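Chemist: predicted model follows, preceded by the sequence.
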Amino acid sequence: MTSFVLTDEGGATMQLVDIDGYKICNFYNSAEEEGELVRALKTFECRDDDVFILAPMKSGTHWVWEIASMLLQGKAETIPKRKSKNMLENVPQNELNDIPSPRILNSHLDFKFLPEQLFEKKCKIIHILRNPKDMAVSFYNHVKGITCYAYDGEWQHYLKLFLEEKLEYGSWFGNVLSWETFVKANPSYPVHVIYYEELQKNNVSEIERLAKFLGVDFNDQLVNMVSEKCQFSNMSKDKLVSDDLRKLLYKGNFTMYRKGAVGDWKNWFTVAQNEEFDRVYNQKMKHSALSFQYTI
């Protein structure tokens, strides 16, 4: 594993870690530390009641993690920690082992890095999908706003890297196709698929659906309270980090809760960029049955 500098067509650079050709954020670790952490995940000891949120970057993992955590604790109270503290590729295993059960862990990693016991024990998986145009815009703002990437490139150059599958966590197309194949091939495996846009549009019914999957006792009052507490406007205030941590992690006024809207991509894509995106999408996803909502 080595430090890796990705350069876009405009000459802007992005700091990443290369793990056998697979690029990820360094999470403020050295390349060696991050590589060892990720490689060790194959033998990570899972618990029977672990729940894993597994999704591509910027698909709504923070949001769903908060909702699921509230459902498991049975009360609509802000979780006093950040989702990243339960993230496989961000936290040493000894710290993950200290988390009390039931753990809601999360990752954006490809299948090849995930714990073997996750599948052996058939741990519950929540898989989130978001339309890739909004996801790409959110991803761009994420990378520009977090200090460890040291990136200040322009949107058009970043979009080209996305379409060429050169960014962190590899190919979005490959990731979602792998999960589509897995779900289809393993109909009895406990995978709960959430579409970001459906969670926006039908929040209460989607939270009820998730509660049933998690097997928790719930009633209309709890679901409605969780729905209200996890509205974007509330989470953007409740999940603020301290000023000292903000200065370390983020540039300017960056926040993990930037907009949360469906259709923001229209404010970023030119007509030509949208046509090129559609061309690439149609080529790479031609055998997929997945369908995304780009507006609601």
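Modeler: Perfect, I can see it now.
Chemist: C-alpha from now on. contacts and neighbour counts both.
Modeler: Fine.
Chemist: now do the buried residues in the stretch of helix or strand Lys184 belongs to.
Modeler: Taking DSSP states H and E as the criterion, Lys184 maps to helix 172-185. Buried residues in helix 172-185, counted by 16 or more other C-alpha atoms under 10 Å: 172-173, 175-177, 179, 183.
Chemist: put this next to the previous one:
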Amino acid sequence: MCFGPWYDHVSGWWEKKQTYSNLLYLFYEDLVEDTGREVERLCSFLGLSISIEEREKITKGVQFDTMKQNKMINHVTIPFMDFKISPFMRKGKVGDWKGHFTVAQNEQFDEVYKQKMKNTTLKFRTEI
């Protein structure tokens, strides 16, 4: 990974969250399940009181398809990312990995994941 191991990045921030109250962890599956609820969580975390119109604008703006079209978000301007291989933002479908991994690959991933994430309390959802 061009920014370092995913496991270190994710578990490192999760551990910081345990001692720093000014970190908010959002999960993609939760955003897909109920974007409005997660926007509300974010506003509450930031101590913001915003109008319904502003909340709706934010909710619309953070939808996957909207963000995928935004060059400031989808990293198309970063020269070391090869989008001929894979775009930074692919489909935005929860659980889409199941259509790409074989059973053996999934078992191998599960073993590596278990080993790399054994010292964290972080739990991910893989379905909605």
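Modeler: Looks like it came in fine. Only a predicted model underlies this, so the values are computations on that prediction, with no experimental measurement involved.
Chemist: quick check: TM-score for this pair?
Modeler: Put the two chains on top of each other and the TM-score (TM-score structural alignment, normalised by the length of the second structure) is 0.77; 123 aligned residues with a C-alpha RMSD of 2.7 Å.
Chemist: what are the boundaries of the helices in the second structure?
Modeler: Remark: helices assigned in the second structure by DSSP state H are 6-19, 28-33, 35-46, 52-61, 64-68, 103-116.
Chemist: so where is the fifth one in the first structure?
Modeler: Residues 232-236 of the first structure are where helix 64-68 of the second structure aligns, taking TM-score structural alignment as the criterion.
Chemist: go through the matching stretch and flag the buried ones.
Modeler: Using 16+ other C-alpha under 10 Å as the test for burial, stretch 232-236 of the first structure gives 232, 235-236.
Chemist: ok, the residues you listed vs Val143 of the first structure, which is closest?
Modeler: Ser236 (18.4 Å; C-alpha to C-alpha).
Chemist: for the closest one, which non-adjacent residue is closest in space?
Modeler: Sequence neighbours aside, Tyr257 is the residue nearest to Ser236 of the first structure in space, at 5.4 Å (criterion: C-alpha to C-alpha, 6 or more residues apart in numbering).
Chemist: hang on, the one you found packs against Phe232?
Modeler: Yes: with contacts defined as C-alpha atoms under 8 Å, Tyr257 of the first structure counts as touching Phe232 at a distance of 7.3 Å.
Chemist: quick one: map Ser288 of the first structure onto the second structure.
Modeler: Per TM-score structural alignment, Ser288 of the first structure is aligned with Thr120.
Chemist: relative to Ser11 of the second structure, how far out is that match?
Modeler: 7 Å (C-alpha to C-alpha, to the nearest Å).
Chemist: Throw the helices of the second structure into a markdown table and include distance to Lys84 of the second structure, thanks.
Modeler: Below are those laid out as a markdown table (distance: least, C-alpha to C-alpha, whole Å):
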| stretch | distance to Lys84 of the second structure |
| --- | --- |
| helix 6-19 | 22 |
| helix 28-33 | 25 |
| helix 35-46 | 30 |
| helix 52-61 | 26 |
| helix 64-68 | 16 |
| helix 103-116 | 23 |
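Chemist: any idea how far the equivalent of Val39 of the second structure over in the first structure lies from Tyr189 of the first structure?
Modeler: By TM-score structural alignment, Val39 of the second structure lines up with Ile207 in the first structure. Applying C-alpha to C-alpha, the value for Ile207 of the first structure to Tyr189 of the first structure is 20 Å.
Chemist: neighbour count winner among these two?
Modeler: Each of Ile207 of the first structure and Tyr189 has its neighbours counted (other C-alpha atoms under 10 Å); Ile207 has more, 22 against 15.
Chemist: circling back: out of the buried residues of helix 172-185 of the first structure, what pair is the most spread apart?
Modeler: Within the buried residues of helix 172-185 of the first structure, Trp172 and Val183 form the most distant pair, 16.8 Å apart (C-alpha to C-alpha).
Chemist: mind listing what the residue nearest to Ser236 of the first structure touches?
Modeler: Residues near Tyr257 of the first structure by C-alpha atoms under 8 Å, 6 or more residues apart in numbering: 232, 235-236.
Chemist: aligned counterpart of it in the second structure, please.
Modeler: Alignment note (TM-score structural alignment): Tyr257 of the first structure maps to Met89 of the second structure.
Chemist: so what's the most centrally placed residue in the second structure up against?
Modeler: Among the residues of the second structure, the one closest to the centroid is Tyr28, at 4.4 Å (C-alpha atoms, centre = their mean). Going by C-alpha under 8 Å, 6+ apart, Tyr28 of the second structure touches no other residue.
Chemist: what distance do you get for the residue mapped onto it from the first structure to Asn203 of the first structure?
Modeler: Counting by TM-score structural alignment, Tyr28 of the second structure lines up with Tyr196 in the first structure. Going from Tyr196 of the first structure to Asn203 of the first structure by C-alpha to C-alpha gives 10 Å.
Chemist: now Gln73 of the first structure
Modeler: Distance, Gln73 of the first structure to Asn203 of the first structure, by C-alpha to C-alpha: 19 Å.
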